[in-house]
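Peer 1: quick one: sequence plus predicted model below, questions after.
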Amino acid sequence: MAHSKSDLPRPLRVGPFSWQRLKEFVCDAVALDFPQACRAACISERRYDVWRRFAVEPSPENARMIHVFATITTQPGQREAVLALFNKNRPAVLAETGCISYEAVVDVPDFGGFQTPLGNDTFAVVERWESTEALKAHAASAHMAEYGRNTAPLLAKRAINVLHAV
């Protein structure tokens, strides 16, 4: 689905660029995913330099950014139930200070070739955070504790990788 500048909620005006300002700009653009809305916001302000720096090129400005890859394996047949709980919790996570992106992903069906499938009972969570402090606050939040309590009986295992760009 193609989106245009008119799909965005309001223009981003002059001032220092920050992920928090951009997040506030796209908070009402629920039809757009964050990277797409980020790109559209940067283009609407002719800030190609900002989009390129944060989305494409490693730089000192985003060196503090934290990436999280969590691989979640559910009990047999429970992936959809866990994903429903994930999607219910997602808006609270996206509203947290320092959250850049937070999404669940599953295998592309029948991709073949070089793909190593996660499987029918597994999904991954791909997260980006402004800092380690923001990620630690996220992990300690009440809504994540509740999510953990609700999903614990449905999980077989999980692996969480916390990474940064080099």
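Peer 2: Alright, I've got the coordinates. Numbering: from 1, shown residues only.

Peer 1: could you use CA atoms for every contact and neighbour count after this?
Peer 2: Fine.

Peer 1: quick check: closest non-adjacent residue to L22.
Peer 2: C38 (6.8 Å; Cα to Cα, 6 or more residues apart in numbering).

Peer 1: count of neighbours near the one you found?
Peer 2: Burial of C38, expressed as a neighbour count using other Cα atoms under 10 Å, amounts to 21.

Peer 1: surely it forms part of a helix?
Peer 2: Yes - under DSSP: H, G, I helix; E, B strand; the rest coil, C38 falls within a helix.

Peer 1: quick one: residues contacting it.
Peer 2: 22, 26, 51 (Cα atoms under 8 Å, 6 or more residues apart in numbering).

Peer 1: just curious, which of these is nearest to E133?
Peer 2: The closest of the contacts of C38 to E133 turns out to be L22 (Cα to Cα; 19.4 Å).

Peer 1: any idea how far A137 is from A159?
Peer 2: Remark: distance between A137 and A159 (Cα to Cα, to the nearest Å) = 19 Å.

Peer 1: residues contacting the top helix by length along the chain, please?
Peer 2: Counting residues, the longest helix found in the chain (DSSP state H) is helix 79-94. Outside helix 79-94, the residues that touch it by Cα under 8 Å, 6+ apart are 73-74, 99-104, 120-123, 138, 143-144, 147, 150-151, 154.

Peer 1: the strands in this protein, which residues?
Peer 2: Applying DSSP state E to the chain gives strands spanning 66-74, 99-105, 122-129, 155-164.

Peer 1: now those strands in TSV, with distance to A55 and mean neighbour count?
Peer 2: Putting the strands of the chain into TSV (distance: least, Cα to Cα, whole Å; neighbours: other Cα atoms under 10 Å) gives the following:
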stretch	distance to A55	mean neighbour count
strand 66-74	13	20
strand 99-105	11	18
strand 122-129	12	20
strand 155-164	14	13
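
Peer 1: check it against this one:
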Amino acid sequence: MWYDIDYNRFGILNLPTFLRKPIIVSWVQVLLTPIANLHYSWKQKRLSDWYKINHTGQVCLLRKVLNDTLDVAERRIYIGEGNSFPRKYIYTRAEKKPVFLGRMYIYQNSEYTNTGVDFIVFAPAEIINTRIHELNALINFYKLASKRYKIQPI
């Protein structure tokens, strides 16, 4: 590609043939080392930017990004559906609606419909304990702005 440049070779080829002695070639390569290092840094940044561009907030790609970054060897991080339980209301006698409750469960406020989380990230406890900020940053970078999530240990 146009950005793959070998600066050592480029410097040698631009020297006149009568100046291509080992000492002069070494001197030119020393002069080109900062440019070669800068070019290498730029190529690494370009690769990381392409990785970010090609991965979106889709569940399969988000799971891949999390596993590629945080759990390379075992790939234990996965994403599940969020809980969305309907709310149950207790009515007064004046409202003339049924008061019978039946069996009720107490859920967290984030687990109800329209207030709950959209997806749950299941990660190993050691990742949650040691790299929770990196996990949150990656999820926030890739997820859609309107989606809410919760992290739970496996």
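Peer 2: That came through, no problem. Everything numeric in this text was worked out from a predicted model, so none of it was measured.

Peer 1: and the TM-score between them?
Peer 2: Scored against TM-score structural alignment, normalised by the length of the second structure, the superposed chains reach a TM-score of 0.29; 68 aligned residues with a Cα RMSD of 4.3 Å.

Peer 1: including distance to A81 of the first structure, could the strands of the first structure go into JSON lines?
Peer 2: Listed next are the strands of the first structure as JSON lines, based on distance: least, Cα to Cα, whole Å:
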{"stretch": "strand 66-74", "distance to A81 of the first structure": "9"}
{"stretch": "strand 99-105", "distance to A81 of the first structure": "13"}
{"stretch": "strand 122-129", "distance to A81 of the first structure": "12"}
{"stretch": "strand 155-164", "distance to A81 of the first structure": "10"}
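
Peer 1: looking at these, which is nearest to I43 of the first structure?
Peer 2: The nearest among the strands of the first structure, by Cα to Cα, is strand 99-105 at 18.2 Å.

Peer 1: so what does that closest one touch, helix or strand wise?
Peer 2: Applying 3 or more Cα pairs under 8 Å, 6 or more residues apart in numbering; DSSP states H and E, one finds that strand 99-105 of the first structure contacts helix 79-94, strand 122-129.

Peer 1: switch to 7 Å and redo it
Peer 2: strand 122-129 (3 or more Cα pairs under 7 Å, 6 or more residues apart in numbering; DSSP states H and E).

Peer 1: hang on, the earlier thing: switch the contacts of C38 of the first structure over to CSV; also include neighbour count.
Peer 2: Formatted as CSV, those follow (neighbours: other Cα atoms under 10 Å):
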residue, neighbour count
L22, 17
V26, 24
W51, 18
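
Peer 1: make CSV from those and add distance to L163 of the first structure to it.
Peer 2: Formatted as CSV, the contacts of C38 of the first structure follow (distance: Cα to Cα, whole Å):
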residue, distance to L163 of the first structure
L22, 23
V26, 25
W51, 21
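
Peer 1: among those residues, name the ones in helices.
Peer 2: Using DSSP H, the subset of the contacts of C38 of the first structure located in helices is 22, 26, 51.

Peer 1: and the longest helix belonging to the second structure, which residues are buried?
Peer 2: Looking across the second structure with DSSP H, the single longest helix is helix 22-54. For helix 22-54 of the second structure, burial by neighbour count (16 or more other Cα atoms under 10 Å) applies to 25, 28-29, 36, 39.

Peer 1: please name every helix or strand in contact with whichever helix or strand comes after it.
Peer 2: Per DSSP states H and E, the first helix or strand lying C-terminal to helix 22-54 of the second structure is helix 59-70. Helices and strands touching helix 59-70 of the second structure, by 3+ Cα pairs under 7 Å, 6+ apart, are strand 78-81.

Peer 1: can you list the buried residues in the strand it packs on?
Peer 2: Buried residues in strand 78-81 of the second structure, counted by 16+ other Cα under 10 Å: 78-79.

Peer 1: who does it touch, helix- and strand-wise?
Peer 2: So strand 78-81 of the second structure, by 3+ Cα pairs under 7 Å, 6+ apart, packs with helix 59-70, strand 119-123.
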